[in-house]
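Colleague: when you get a sec, could you give me coordinates for this:
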Amino acid sequence: MMQDKLSFDYIIIGNGLAGLQLALQLAKDPFFKSHTIGLIDPSPKDSNDKTWSFWEIGAGQWDAIVEQTWHTAKFKSSEISLEIPLQEYCYKTIRSLEFYEASKTQLSKHSNIKFIEDTVAEIQEGTTAKVIGQKQSYSATHIFDSRVPKEFYTATDEHTLIHQHFKGWIIETDTPRFNPLAFTMMDYRFQYKNSTSFIYLLPFSETKALVEYTFFTPFTVASDIYDAFLKRYLLEEHNLENYRIIETEVGNIPMTDFLFWKYHTNSVTKIGTGAGWVKGSTGYSFKHTEKNVAKLIANIKAGHAPSHKLFKRKYKFYDKIFLKVLHDENEKGVWIFERFYSKNSIQTMFRFLDEETTFIEDLAIMKSLFSMAFIKAFFKVLFKF
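Modeller: Just a heads-up that it's a prediction; the model follows:
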């Protein structure tokens, strides 16, 4: 029999990146000191299930748990080979387990925060919002929900979806094989059937690295496809046949123009992947989550709806065009990224991906990518936006 419900001021559904970042910032802010917060997730989050990478200038708030930092990026294709100094930026990687453990340790110090292991079945909205779990029911003044709306999976004709799907190995070698001073953002010399597919390499030391095979495609592939290309890359690029796979990670990040914002209500605010906080054109989420959490909290304190002006319309439009090109002409991906990395400064590229550019900088990016594919996508999107 289900027990009586627990009551909170805020309930956060999902103890992933967005849920924990939100809880941490609520806990730090004196404004919310008297608010009770319940975090509901079916998992104890006690394993490493993903790796987050991001760029930023100088020191950041997550540096204590950063696995590795790089100041040089590489881009390779059959046409070009670039080694890109990141200037004032640095590229950082965090393992999810370290993030979960650090977050839970910090949050456990606050008596007004409660972790709950339960699976949410539904949300009932009324005078008081209710979360119906498999073990118990809960009530709250407001709910922050990171789950993807079910309509995302059913109304597939109403949005463009590119799968960022990947398989990665963390490997160790007996002899030095990697340059830990530079990471490889994209290596397109190992394409699968002329699709937008590439190798991503994060060298943690001369003998340890994360090597990942990634697709930006409308389709997915069987597991043995990733394995074959990972093996081929390690053999041809690093002359490696013998190595130890100490960890494997797989994933599928939605790159989409789905209208997540339509699913906010008076008592439920979508967050994280369920709110479209994963950038549609790249799949990056870590810094976007950090920014959106800050905006969300500022909105609450100002008396606005938490979701008030969380996204910039022009970048949604840009992402929509890019996704349309990748969906309709996926073979164009390598050309797009060749132009993007070779024709723009690292500062302009990162500012654009961080959604911080001026319109003049936007025009420079557009000029570098000018092609018939983008013209066609522009007009297709314009009449639907």
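Colleague: C-alpha only now, for contacts and for neighbours.
Modeller: Will do.
Colleague: center of the protein - which residue?
Modeller: Ser285 (2.8 Å; Cα atoms, centre = their mean).
Colleague: just checking, that one touches Gly276?
Modeller: No. The criterion here is Cα atoms under 8 Å, and Ser285 misses it with Gly276 at 9.3 Å.
Colleague: run this one through as well so I can compare:
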Amino acid sequence: MNEYDYIIIGAGASGLLLADAMLNDSFFDQKKILLLDKNAKDTNDRTWCFWEKGNGKFEDIVHKKWNSIHFQGKDVLKRTDISPYTYKMIRSIDFYNHYLGRVKESVNITFAQEALINFEESESKVTVHTAKKTYSGKYIFNSLFDYRMATGQNKYPVLQQHFVGWVIKTDKPIFDSKEVTYMDFSIPQKGNTRFMYVLPYANNTALIEYTLFSEELLEKAEYNEAIKHYIQERFACETYEIIEKEAGSIPMTAYDFREHHTNRVRYIGTAGGWAKPSTGYTLMSTATKVPKLIDFLKQEKPLKKLKLKGKFWFYDMLFLDVLHNNNAKGHTIFESIFKTLKPQMVFKFLDEKTSLKEDIVYINSCPKTPFIKALLKRIF
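Modeller: Coordinates of the predicted model:
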């Protein structure tokens, strides 16, 4: 009764999108699949944002859309229409309800709310131990991330994109509900790469997030004070209600998580290095990698043989080398890019859809010296 063809550990974005892809492919109709998560996935614990042209696969659960972005730095201020792109936001509770709802209605996927203790791999199967039961599976997909997976090596730096966000509601209309503040570097940098990110849900309601790209986290009070100060200075607002809070940390590293894969165990999502190393954006990166994993599974080859790295991994590696070497100057890179290029070009490059000619245009928009130094250090 506890034997499965596939066991998916973690019902986050990668686990649910993988399970849903299996539901949509007849190859898996006769397969027994187990989805494990310690939580019921019944709370709104995060938001996912992305950009795309036109309507996409998540359209039914998109909570809010914007057609314009605001970028600000020390020497640049841009308010720009981003068409044909649209910036979109999904609340996690809507994502869970949609995808986990489909899983619970399926006949060949079982969802179990159980915490993983450990698993053991043999030549023919993987045995999974939870706090309640023991399961066996032919193949395991694990989305549970631990920073120790990446920090036990010195070849690639490991930064964090860490943040605290408040959703506030004000008495007066102080936000432009049609415009996302994508990055505001006008705030004190304090030796790191720091910016504010604002998603206005309405003219009196917005998510305001204090975000850093750095190695170490801050004390909780420092995030809160920065958000409070920004609301006062940027919006001249003293009175507001905090209706939601969120916090998180996303790894930023070019470390090859493939070193943890085996013939029967594959790490997915953030644990598999699916978060875009240079930005931390994960949802659309995951959505593009899941179909590749599904196609690979049909070949029934050892899981560790699937390779997903390309030229953009190399670009991200150099960018993170630069940030790691001089984190205080991180804002100058983004300011140079947005001062030189249209946001449509930036989005296309970050989507990893640019040609080599377009790559060169993007790279030329960056400060040259730190990237040349990073490249020479990698070569020599």
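Colleague: what's the TM-score here?
Modeller: With the length set by TM-score structural alignment, normalised by the length of structure 2, the two chains reach a TM-score of 0.96; 379 aligned residues with a Cα RMSD of 1.6 Å.
Colleague: and the residue nearest to the centre of structure 1? What does it align with in structure 2?
Modeller: In structure 2, Ser285 of structure 1 lines up with Thr282, judged by TM-score structural alignment.
Colleague: same check on Asn179 of structure 1?
Modeller: In structure 2, Asn179 of structure 1 lands on Asp176 (TM-score structural alignment).
Colleague: return the residues in contact with the closest residue in space to that match that isn't next to it in sequence.
Modeller: Spatial nearest neighbour of Asp176 of structure 2, chain neighbours left out: Asn203 (5.7 Å); criterion: Cα to Cα, 6 or more residues apart in numbering. By Cα atoms under 8 Å, 6 or more residues apart in numbering, the contact set of Asn203 of structure 2 is 173-177.
Colleague: what about the alignment partner in structure 1 of Asn203 of structure 2, distance to Leu310 of structure 1?
Modeller: For Asn203 of structure 2, the aligned residue in structure 1 is Glu206 (criterion: TM-score structural alignment). Distance, Glu206 of structure 1 to Leu310 of structure 1, by Cα to Cα, to the nearest Å: 41 Å.
Colleague: can you check Ala182 of structure 1 too?
Modeller: Using Cα to Cα, Ala182 of structure 1 is found at 34 Å from Leu310 of structure 1.
Colleague: likewise for Phe219 of structure 1?
Modeller: 30 Å.
Colleague: higher neighbour count, the two?
Modeller: Per other Cα atoms under 10 Å, whichever of Phe219 of structure 1 and Leu310 has more neighbours is Leu310, with 17 against 13.
Colleague: you'd agree the more buried one is up against Asn292?
Modeller: Yes. Counting by Cα under 8 Å, Leu310 of structure 1 touches Asn292, with 6.3 Å between them.
Colleague: Gln106 of structure 1 -> structure 2?
Modeller: Under the alignment (TM-score structural alignment), Gln106 of structure 1 pairs with Arg102 in structure 2.
Colleague: pull the number of nearby residues for Gln164 of structure 1.
Modeller: Using other Cα under 10 Å, Gln164 of structure 1 has 22 other residues around it.
Colleague: next, the contact list for the aligned residue in structure 2 for it, please.
Modeller: The alignment partner of Gln164 of structure 1 in structure 2, by TM-score structural alignment, is Gln161. Contact analysis of Gln161 of structure 2 by Cα under 8 Å, 6+ apart lists 211-214, 249-252, 280.
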